[in-house]
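Undergrad: Here is a sequence together with a model predicted from it:
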Amino acid sequence: MYHKRDISWLSFNHRVLQEAKDPLVPLYERIKFLAIYSSNLDEFFRVRVSALRQFQKMDKQERKSMLEVKPKKELREIKKIVHQQQVEFGIIFRSQIIPALREHNIFLLNDYQLFSSAQKQFAQAYFLEKVLPHLQHQYISTAVDVPFLKNRSLYFVGRLAQSDELGLVNIPSDVLPRFIALPGDEHQFQVTFLDEIIRANLHHLFPEGMQSAYSIKISRDAELYIDDEYTGDLREKIRASLANRSIGAPTRMLYDSSMNIELTQQLKSIFGLSKNDLFPGARYHNFSDFFAFPAPAHVEGLYDAPMPPLPHPVLEHADSIIKVMQQQDVLLHFPYQKYDYIPQLIEEVAQDPQVESIKITLYRVAKDSSIAKALVKAQKNGKSVTVFVEVKARFDEASNLLWGETLQKAGARVIYSRPGIKVHSKILLIGRREAEQLRNYTYLGTGNFNEKTATLYTDHALLTADERLANEVADVFRLLEEVSLEGSFQHLMVSPVNSRRKFVACIEREIQHAKSGRAAWMMLKMNSLEDTAMIDKLYEASQAGVKIKLIIRGICCLVPGVPGLSENIEVISIIDRFLEHARVYQFANGGEEALFLASADWMTRNLDRRVEVVFPIYNLTLKQELVNILQLQWADNVKARMLNAEQDNPYKAVSTEEAPVQAQKEIYFKLRTALETNK
């Protein structure tokens, strides 16, 4: 018994929408969650829906051997759920967000007739000076070549007055701000859509007049279909395929639901769409643009209270991070604590005459990466720098390729993706000559070497010189350099070598403890739980009496609480200001608790088709630190939702006597308190 992956993902995105609905969330944070929901949904259609479309084209028997769901039926179900969520989205925006903005004297003017005469003059001048140079308009009909609509771009379309032709014009929100502050009353902050300024000036483009202008948007297939990827230069193939992403097949046309049926059907015919491609929406699309919704100055309470990253109690005043690592393991918690120490570490070893080599895996590289810059400096200082750059990291391929070339030009050894497998591990290895021997220092993390996401994603990172771990990280790099997927690891779990087998062994051990009457439990935190073999193993453990607590942010194909199957399994999901990204696996282990951090979720791809590293925490103090964080997350009764068979995302029930626990705030406050206590 499993939830379907894509339906479970839509349930996750509904949890994001719940944050936009929550009146306890500051207003501009609610607007941000509307933007996140919209951005997530765009990617879902560009990737997952496009994949289902590709499956539809396959031979029926071949498709059955590869896919458990029926694509056509799945697409119908997706469309129904998305429509329900879009209706809820519209209600939240119109009935909650807009009135709440007004309460703060912020007005989003969505009708040109509401503009004052001064604002109309401003809008016309803005149109002629700023907007008109970026517009491309055209006349279309079924008798002429079909115009190409760019992926995720906005357009106005409408029937021209006294004509069978249609007019089409782009809304250039890719080069101009989507929202424009209007001049007006100093006591009111008035904003309008770029769309409205264009709508009011369409007569400059179509002198004959347009009956009504409706907004539309096409989402296109974002997969990079690389023919024969197992031969040739994969880097060059990906570079060549990136251009195809913008011209992929349509997967959704979002249109203004006030558009009449005749025009909708005409567009369907012109652009060669099916009825399942058509999604009615509101007057405006691309709500991801609300990430940049302008705010008035000096208005309090619009955003979350600041939680600036905290200094680490040991690293902040250390003269040398390497010297700290020689004495003790260090555990970092992002974004609660500073990420600065990681580029600082690479900067330090770049200058250290005893350091001979640096090796690192880069999966998603920030555009202005301080990590990559420090690696360039290390190479120029004569260190042997080896960088494994994953060029198949979706939507980050271009940035990864750019930094790969930069490092290569500096003289670093850059190894690009291996065909057929992704390197998703987050590891760094420093080789330092000490007393005529090479000693290894390592960083193992749950999140990317990316200083931007380190301010938004919750992750953990271990800095250690423990030979048990550091020497095995060296073995992982050896496998990567030798293009081998075979090895022996005693302390690390490494996908696809042994992580599935070792995780299964951990579960089996709990099953045996339960059958012997001993305490048996596990608490597992991950982004996604999709692999059916691992789910079956959890079901088996539940039936044996093992108590299982799961914290799953996104996809969860396991169905909890089913009598005789999963009654000993509880699942919660936490959606809050930071994106929960860490993977933590804790097992009772007969009283000697085992705790692992990982780059890997329990998805088939993470266990079988990616290079992942799962690492134990041996230091008892650090282990307890992580346990305390896990327990706070499980106790969350403010942002935690219960995942259930219905997938309706109820908030965790709270009794009147129970104190509110918002895990992310509690974790931050406890780390800050510990820091102040140790001063």
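TA: Done, it's in.
Undergrad: Please count neighbours and contacts with C-alpha atoms only from this point.
TA: Fine.
Undergrad: Check the secondary structure at the residue sitting furthest away from the middle of the chain for me.
TA: Centroid-distance maximum for the chain: Gln162 at 47.8 Å, with CA atoms, centre = their mean. Secondary structure, DSSP: H, G, I helix; E, B strand; the rest coil: Gln162 is coil.
Undergrad: Where does Lys367 sit: helix, strand or coil?
TA: With three-state DSSP as the basis, the three-state label of Lys367 is coil.
Undergrad: residues in contact with it?
TA: Applying CA atoms under 8 Å, 6 or more residues apart in numbering, we find Lys367 in contact with Ser399.
Undergrad: same question, Glu434
TA: Counting by CA under 8 Å, 6+ apart, Glu434 touches Gln354.
Undergrad: Next, the buried residues of stretch 551-565.
TA: Within stretch 551-565, the residues that count as buried by 16 or more other CA atoms under 10 Å are 551-561, 565.
Undergrad: Please, where are all the strands along the stretch 501-650 of the chain?
TA: With strands called from DSSP state E, counting those that start in this stretch, the stretch 501-650 of the chain shows them at 521-526, 547-552, 569-574, 579-580, 583-587, 594-598, 610-616, 640-642.
Undergrad: And the second one, what does it pack against?
TA: Spelled out, it's strand 547-552. strand 521-526, strand 569-574 (3 or more CA pairs under 8 Å, 6 or more residues apart in numbering; DSSP states H and E).
Undergrad: and the gap between Ala292 and His104?
TA: As for Ala292, its distance to His104 is 18 Å (criterion: CA to CA, to the nearest Å).
Undergrad: what sits against Gln211?
TA: Counting by CA under 8 Å, 6+ apart, Gln211 touches 158-161.
Undergrad: Put this next to the previous one:
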Amino acid sequence: MAKSKKTTNQQINLNDTQYYLNRELSWLEFNSRVLHEALDSRTPLLERLKFLAIFSSNLDEFFMVRVAVLKQQVEAKVSQLSFDGRTPQQQLDDISFVLRPLVAQQHQHFEQVLRPLLANHNIHILDYIDLTEKQRKYLDNYFEEQIFPVITPLAVDPSHPFPYISNLSLNLAVVVKNPETEEEFFARVKVPKVLPRFLPLPPELGIQRHGKPALWTGVPLEQAIAHNLESLFPGMNIQEYHPFRITRDADLELEEDEAEDLLLLIEQELRKRRVGGTPVRLEIQSQTPDVIRNRLLQDLELTESDVYEVDGLLGLHDLMYFMSLSVPAELKDPPWQSVVPPRLQRIREVNPSSEVLEIEEGRDFFAVIRERDLLVHHPYQSFTASVVRFITSAAHDPNVLAIKMTLYRTSGDSPIINALIAAAENGKQVSVLVELKARFDEENNIYWAKRLESVGVHVVYGLVGLKTHSKIVMVVRREQDRIRRYVHIGTGNYNPKTARLYTDLGLFTCQEELGADVTDVFNFLTGYSRQKSYRQLLVAPVNLRDRFVGLIEREIENAQKGFSGRIVAKMNSLVDPQIISELYKASRAGVQIDLIVRGICCLRPGLKDVSENIRVISIVGRFLEHSRIFYFYNNGEEEIYIGSADWMPRNLDRRVEVVTPILDPDIAKDLQEILGIMLADNRQAWELQPDGSYIQRRPGEDCPEASSQKILMSMALNQPAIASNLMNSRKSYVYPDK
């Protein structure tokens, strides 16, 4: 790898807005890459539907949070510029300009490409008007029996004010006429969320193709309702109906400094969210007449700029429904079963149905950690067989005295919660920080917090002004004549369900200094500790920012002395202007920098005299890249870290985050190999261009397809031969010239 060293004598203002990409537009670029997976014919058919659904769900949250904030700023006449020099109104205008073609492309692709392809594979999403008489009769009976009792039509007139339209609900705007007076009325019918969005027909009424019975035949729920509106408005003539959907501001507004009880405050704010915030988006079909459109805009207090027209079905996030179908193997990704890490395979569970783990003599989980540190990589390696088993083992081990952990998000039927409850019932000291402010998981976390408290667990609700985003567990165990601390430090949430979908890392260790640091972090979270220094850990908001800046500056100093400088970092988002400025300085000094940033990246790579030595890729594939890894060459004394923090102001300054150094040299090499595999990806990797656009890498004649996620799956299955063709290239990506 040739090094390109630039003089730093040339005066350049690295804080100039021209060197920063807009955060919101960068996020839209990420969601565009998600959409591309739906457009890519190499993606299995039902997986393409899944990516369309994810694209839509992502947009819902984007409007509920990011667009809502910008609209509030415009309304409040905020003139503050973003780091890239845009006003709030300019950002809204640019979002609209970029997003509208993407939404049009999404719906056009679904209607014109994917629906016909689904039909070719005997999955028929029909329109009601295309049904046979028998099919219509079945659905009409189904409507009368199953749908009609659930629906409440709402009139809109002087005695019936415009009804409240709930967030993300699908609705029908209906115009009816009194046949006696010829007077027309407006009404709203909500499509109930308690019923499936797509109504299947029985197999005998399904369409057959090539002599084969349909895998699925059905219609959208709203069409079944629309063609039975006479039942809802007896004696009236149905003039027209038009689907619409709205999105509301759903971010919580918390005045924590004034709250005596954080739990009560968040419960109150959640009730406000259920009532709903200000509307921020109206989705309608393009053929909706102006009179209906204007009526909705007026009553919802929206403007034309808030309207998104689509051709076809609204609310494509519901396409996730089809992932549950039993279909031929080629229509989905091959099934993946996470493997048990090799070192944990020696732990034998005698009775899998029992809560109590019966361990082979001398081979308990803690003995494995005492041998040496253990790294687990999800979903390639099993979360249940590692993290869940660790906590469950601690809950039932008679030598365990205490368990402490942070919970940011967890699943609805969490085995971890059950293990913590069992631990408390077994007389152990159990302390859990439940982050009530985890966005869109607040209600779930309140439920778990109350349940844990009811069995005697010490529950802490976080710190005023800070979200606790760290992923840490500590088990305190009595062993012979000493107390030993076992810790898990991870990059992802303690959620068994998302652990099957997100790539994350976790370190198990009982090293004294790391255990002491984790103890100090818990004291910081639960007490009045003002800890300012840590032995090994990087902790936000205490020392994480300064330590990262120091690590980058060390590479700069080494490069300026003529040594090799090298940084490789993987994260979800890169937004922080100070970190970006430091990376620019490092690039100008000749440090070679590779960044793997899944989502938002505000750094502009490849700028002359600024970022020529920086390359940025994003990997979007079957699993959501969620792990954070930070590598620094350090003149041959390499250092590598993993943890919960992205390089964003909120992570560095307004959250409690924990990043740990990797002290075991073999684990450090494993992490370097993971980075190298990702940097060599030419299937799921996209290269960021200086203008903020991305270009997807493609295999060539002399360069076979290399999907980093597929390679890591093969390696987890102990199939090194399948992955070995990338060995040389990935080393060249990770290691600098020596």
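TA: Structure's in. What do you need? Predicted, not measured: the structure shown is a model, and the values here were computed from it.
Undergrad: picking up where we left off before, who has more neighbours, Ala292 and His104 of structure 1?
TA: In this view Ala292 of structure 1 and His104 are compared by other CA atoms under 10 Å, and His104 has more residues nearby, 16 against 13.
Undergrad: on that earlier part again, Lys120 of structure 1: which of the strands of the stretch 501-650 of structure 1 is closest?
TA: Using CA to CA as the measure, strand 579-580 is the one of the strands of the stretch 501-650 of structure 1 that comes nearest Lys120 of structure 1, at 41.3 Å.
Undergrad: What span of structure 2 is the closest one aligned with?
TA: Aligned using TM-score structural alignment, strand 579-580 of structure 1 spans residues 624-625 in structure 2.
Undergrad: Equivalent analysis for stretch 437-457 of structure 1, please.
TA: Mapped onto structure 2 using TM-score structural alignment, stretch 437-457 of structure 1 covers residues 482-502.
Undergrad: same question, stretch 119-130 of structure 1
TA: Using TM-score structural alignment, the residues of structure 2 aligned to stretch 119-130 of structure 1 are 135-146.
Undergrad: what's the counterpart of Met642 of structure 1 in structure 2?
TA: When structure 2 is aligned by TM-score structural alignment, Met642 of structure 1 is paired with Glu687.
Undergrad: roughly how far apart are its match and Leu603 of structure 2?
TA: In this view, Glu687 of structure 2 and Leu603 of structure 2 are 13 Å apart by CA to CA.
Undergrad: Then Glu512 of structure 2?
TA: Applying CA to CA to Glu512 of structure 2 and Leu603 of structure 2 gives a distance of 38 Å.
Undergrad: right, and the match of Met642 of structure 1 touches Ile619 too?
TA: No: using CA atoms under 8 Å as the test, Glu687 of structure 2 is too far from Ile619 to be in contact (9.1 Å).
Undergrad: quick one, which of these two is more surrounded?
TA: Neighbour count, other CA under 10 Å: between Glu687 of structure 2 and Ile619, Ile619 has more, with 27 against 19.
Undergrad: so what's that one up against?
TA: Applying CA under 8 Å, 6+ apart to Ile619 of structure 2 gives the contacts 596-598, 625, 678, 684-686.
Undergrad: How about Thr532 of structure 1?
TA: With contact set as CA under 8 Å, 6+ apart, Thr532 of structure 1 has these partners: 2, 557.
Undergrad: tell me, the lengthiest helix in structure 2 lands on which residues of structure 1?
TA: Counting residues, the longest helix in structure 2 under DSSP state H turns out to be helix 88-109. Mapped onto structure 1 using TM-score structural alignment, helix 88-109 of structure 2 covers residues 71-92.
Undergrad: Using the three-state scheme, assign the counterpart of Val280 of structure 2 in structure 1.
TA: In structure 1, the residue matched to Val280 of structure 2 (TM-score structural alignment) is Thr251. Classification of Thr251 of structure 1 by three-state DSSP places it in strand.
Undergrad: OK, contacts around Thr251 of structure 1?
TA: By CA under 8 Å, 6+ apart, the contact set of Thr251 of structure 1 is 45-46, 49-50, 53, 218-221, 277.
Undergrad: 7 Å instead, please
TA: The neighbours of Thr251 of structure 1, taking CA atoms under 7 Å, 6 or more residues apart in numbering as the test, are 45-46, 49-50, 219-221, 277.
Undergrad: For Thr498 of structure 2, give its distance to Ser382 of structure 2.
TA: For Thr498 of structure 2, the distance to Ser382 of structure 2 - CA to CA - is 12 Å.
Undergrad: between the helices and strands packed on strand 547-552 of structure 1, which gets nearest to Leu168 of structure 1?
TA: strand 569-574 (42.9 Å).
Undergrad: and that closest one, how far from structure 2 on average?
TA: Superposing on structure 2 and averaging over aligned pairs (mean CA distance after the TM-score superposition for structure 1), strand 569-574 of structure 1 comes out at 0.6 Å.
Undergrad: now that strand and strand 547-552, what's the angle there?
TA: 30 degrees (axes from the mean of the first three to the mean of the last three CA atoms, to 10 degrees).
Undergrad: Okay, buried residues for strand 569-574 of structure 1 please.
TA: Neighbour-count burial for strand 569-574 of structure 1 [16+ other CA under 10 Å]: 569-574.
Undergrad: likewise stretch 388-405 of structure 1?
TA: Neighbour-count burial for stretch 388-405 of structure 1 flags 388-393, 396-401, 403-404 (criterion: 16+ other CA under 10 Å).
Undergrad: so that stretch matches what in structure 2?
TA: Per TM-score structural alignment, the counterpart of stretch 388-405 of structure 1 in structure 2 is residues 433-450.
Undergrad: Figure out how far that stretch is from the centre of its chain.
TA: Put simply, stretch 433-450 of structure 2 sits 17 Å off its chain's centre (CA atoms, centre = their mean, to the nearest Å).
Undergrad: Repeat that for stretch 255-275 of structure 1.
TA: 32 Å.
Undergrad: Over to stretch 227-245 of structure 2?
TA: On CA atoms, centre = their mean, the centre of stretch 227-245 of structure 2 falls 39 Å from the chain's centre.
Undergrad: Could you do stretch 224-241 of structure 2 as well?
TA: The gap between where stretch 224-241 of structure 2 is centred and where its chain is centred comes out at 40 Å by CA atoms, centre = their mean.
Undergrad: swap in stretch 332-339 of structure 2?
TA: 20 Å.
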